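Colleague: A structural model of the following input is requested.
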Amino acid sequence: MKQFFVYVSLISLLVSSCKSSKYTDLGDGIYADIQTTKGDIVVKLNHKSTPVTVANFVSLAEGNSPYVNDEFKDKRYYDGLTFHRVMKDFMIQGGDPLANGTGGPGYKFKDEFVDSLKHTGKGILSMANPGPDSNGSQFFITHKETPWLDGKHTVFGEVVKGIDVLDTIANVKTLERDKPEVDVVMNKVEIIRNGKEAKKFDAVKIMSDYFVEAEKAIAAKAQFKADFVAEIDEQRQAAKETATGLRIYTLQEGTNEKPKIGQKVNVNYAGWLPNGDVFDTSEATIAKNFDNFQLINQMHRGVFEPAVMTCSPDAQLIAGFKEGLLSMNVGQKVRLFVPPHLGYGEQGGGPIPPNSELIFDLEILSIAE
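Modeller: A predicted model of the protein is given here:
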């Protein structure tokens, strides 16, 4: 009888160790088995390179995220959702409870861009979002290479099984706004953990740690911004006013060398609104102090470097910026307070509201060769 119980126990152990996945050849790592009405797509998740993004996906899939809206609490978030947007030779997109591209779990989190993870071909799993650092639950799987999405959408996995299913979904008949005529449903998204390291991956803790640090960063940036606004308010009063109404505050004295009219100069610059919001800068160290760093980073395509500007009354620059630049020597750094009539005036432009003062830091580094 004792022998019988030992035998039964061994059988139970073997069964329990195999029942976690129907795939036995995946190797170590964390995988997501996306079981759809068209078949299964298995993706390997990049939990080492993009831990927060993977933790978000895993905690949503397993239904244990404490950060979702109440309607999603203790529910397997992705089960029953659809691929609401399908574009052949581009991508299939899902993960939206509203199925219209606007839904999410009730929170947003940062981008995790990694140089080695790109949209290099068919089967790349990436986060869908409306802009920088605004990820939620929506994701897409590429149907071909999409390099223009690099640096805008976080790549966090790749299809290892079910490419044929991806092809099938990508080729379904669609209606207006690329919505499939017949819903393609994710019946279940099952997370598979193979190996000791994968089993130790604590998605909820990773998300918890992220949000704690994110709150600290938000508070620090808010304080930095408040201090900066107080600083510029003082400097505005102390700045020298020109006949046009431009105010110039010297931050750093330069040399005796003054650029000649028509010469090109290398310039570091930064521009702010009066409330302390930065709208552009050539210096990454400045941009990183503000909430919209990713947006500015995208504007510069990830490359921050001095701008080459022409010292000329005919330069294509706003009047206040140009006046300030023409007043400077090499090595000098100034802070300009540009009134609306010397800036973008009543119409504003881009991130600049109508009738807004602008604050610019300018530093002429050298004469451009």
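Colleague: rest of the way, CA atoms for contacts and neighbours
Modeller: OK.
Colleague: so what's Phe113 up against?
Modeller: Thr50, Gly151, His153, Thr154, Val155 (Cα atoms under 8 Å, 6 or more residues apart in numbering).
Colleague: filter those down to the ones in helices?
Modeller: Among the contacts of Phe113, DSSP state H puts none in helices.
Colleague: here's the other one to compare against:
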Amino acid sequence: MVSCQSSERPEGMYAIFETDRGKIVASLEFEKAPMTVGNFVGLAEGRLDAANGKPFYNGTVFHRVEPGFVIQGGDPKGDGTGGPGYRFPDEFSPDLKHDGAGILSMANAGSNTNGSQFFITLGAAAWLDGRHSVFGKVVEGQEVASAIVAGDRIKSLKIERVGSAAKNFDASQKAWDERLSAAYAALRAAAQAKRQSDRAAIQASWPDAVEDEYGIFQKVLRKGFGDTPAKGDTVSVIYKGMLLDGTVFDQSALSGGPLSFTIGTGEIIDGWDKVVSSMRKAEKRIAIIPPELAYGSSGISGVIPADAYLVFEMELTAIKK
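Modeller: Now for the predicted structure:
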């Protein structure tokens, strides 16, 4: 039987959360965020392999509650560390934003690390735009969402389809595999295009920098003297770190002096180890380090973008054996 209330809903797809505090109903943006909705619905209905034929979210808890900010759930472990056993890319639509309370969005551990965890906003959170994939909005029961406390259960999560478009939306494993494959293909194509663009920018701005076997572009500004440091040596470096567009994200001057670290022990990004290991005392260089030897596809939120080349002005001031 369909309730009178549900029959009055406009055409669309809805997630109906029955929680310890009451009912929350969210509309799902299956046309603007088909991959993210396909994952959520496929898990909720037990249609994805990861759900083992059972409604994935039933019995899970809201493990994180930040008053005025978000309630977060969808973790089968209930502690924020769990998921469905896979990750999938971000999916952004320009008109889906964290612009108020009731926004349903994916929790993640960085770019392209979505799984099963989601959150519902308790207020506007514009800083999450472009970082978390919005895929729905609460249309009933926002007061219930606001009353949730950590540990409250999702007793059941059901999907309701109203209208032909929603009923025809495919949330099967086959459809999920196709969407995921297409998303990763698009990511690879975008990464390749960005890489080519970045290399062109490097060659235009530093035409005399020489690329080594690791893909690091280097230019010696001042020669040093003595031996190069060996693994286990402690070195001190004055530096300034920049993005390719010249934006400074860090410099030793802000820390009161040179940065000291031990060569070859993983204290610093791989690119630094490789560059400094080939420098001599008092030498000064520009080193342009590729993302795979820096912060990779994760970057540093709000500081270093994903897949970013990093430009360093470096001066080796001391080597201690």
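Colleague: picking that back up, most surrounded residue in the contacts of Phe113 of structure 1?
Modeller: Within the contacts of Phe113 of structure 1, Val155 tops the neighbour count with 31 neighbours, counted by other Cα atoms under 10 Å.
Colleague: ok, now which ones touch that one?
Modeller: Val155 of structure 1 sits next to Phe113, Val114, Leu117, Lys118, His119, Ile124, Leu125, Ser126, Met127 when contact means Cα under 8 Å, 6+ apart.
Colleague: tell me the counterpart of it in structure 2.
Modeller: Aligned counterpart of Val155 of structure 1 in structure 2: Val134 (TM-score structural alignment).
Colleague: quick one: what's aligned to Phe113 of structure 1 in structure 2?
Modeller: Under the alignment (TM-score structural alignment), Phe113 of structure 1 pairs with Phe92 in structure 2.
Colleague: did I read that right, its match in a helix?
Modeller: No: read with DSSP: H, G, I helix; E, B strand; the rest coil, Phe92 of structure 2 is coil and lies in no helix.
Colleague: Asn112 of structure 2 versus that one, what's the distance?
Modeller: 11 Å (Cα to Cα, to the nearest Å).
Colleague: just Val2 of structure 2 next, same as before
Modeller: For Val2 of structure 2, the distance to Asn112 of structure 2 (Cα to Cα) stands at 37 Å.
Colleague: about what we covered before: any idea which of the contacts of Val155 of structure 1 is closest to Asp40 of structure 1?
Modeller: Nearest to Asp40 of structure 1, judged by Cα to Cα, of these is Leu125 at 14.5 Å.
Colleague: what's the match for the closest one in structure 2?
Modeller: Match for Leu125 of structure 1 (TM-score structural alignment): Leu104.
Colleague: contact partners for its match?
Modeller: Counting by Cα under 8 Å, 6+ apart, Leu104 of structure 2 makes contact with Ala26, Phe118, Phe119, Ile120, Thr121, Val134, Phe135, Gly136, Lys137, Val138.
Colleague: top of those residues by neighbour count?
Modeller: Neighbour max across these (other Cα under 10 Å) = Val134, 31 neighbours.
Colleague: how about that residue, nearest residue that isn't a chain neighbour?
Modeller: Ser105 (4.1 Å; Cα to Cα, 6 or more residues apart in numbering).
Colleague: just to be sure, that neighbour is in a helix?
Modeller: No: read with three-state DSSP, Ser105 of structure 2 is strand and lies in no helix.
Colleague: so it makes contact with Ser116?
Modeller: No: using Cα atoms under 8 Å as the test, Ser105 of structure 2 is too far from Ser116 to be in contact (10.7 Å).
Colleague: which strand or helix spans Phe140 of structure 1?
Modeller: Using DSSP states H and E, Phe140 of structure 1 sits within strand 139-142.
Colleague: what span of structure 2 lines up against that strand?
Modeller: Using TM-score structural alignment, strand 139-142 of structure 1 pairs with 118-121 in structure 2.
Colleague: and that stretch against structure 1, how far off on average?
Modeller: Taken over the aligned residues, the distance from stretch 118-121 of structure 2 to structure 1 averages 0.7 Å (mean Cα distance after the TM-score superposition for structure 1).
Colleague: how distant is that stretch from the center of its chain?
Modeller: Its chain's C-alpha centre and that of stretch 118-121 of structure 2 lie 16 Å apart, by Cα atoms, centre = their mean, to the nearest Å.
Colleague: likewise stretch 72-86 of structure 2?
Modeller: 16 Å.
Colleague: repeat that for stretch 228-237 of structure 1.
Modeller: Worked out by Cα atoms, centre = their mean, stretch 228-237 of structure 1 lies 31 Å from the chain centre.
Colleague: quick one: contacts for the residue nearest to Val134 of structure 2?
Modeller: Ser105 of structure 2 is in contact with Phe118, Phe119, Ile120, His132, Ser133, Val134, Phe135, Gly136, counting by Cα under 8 Å, 6+ apart.
Colleague: at 6 Å instead, please
Modeller: Phe118, Phe119, Ser133, Val134, Phe135 (Cα atoms under 6 Å, 6 or more residues apart in numbering).
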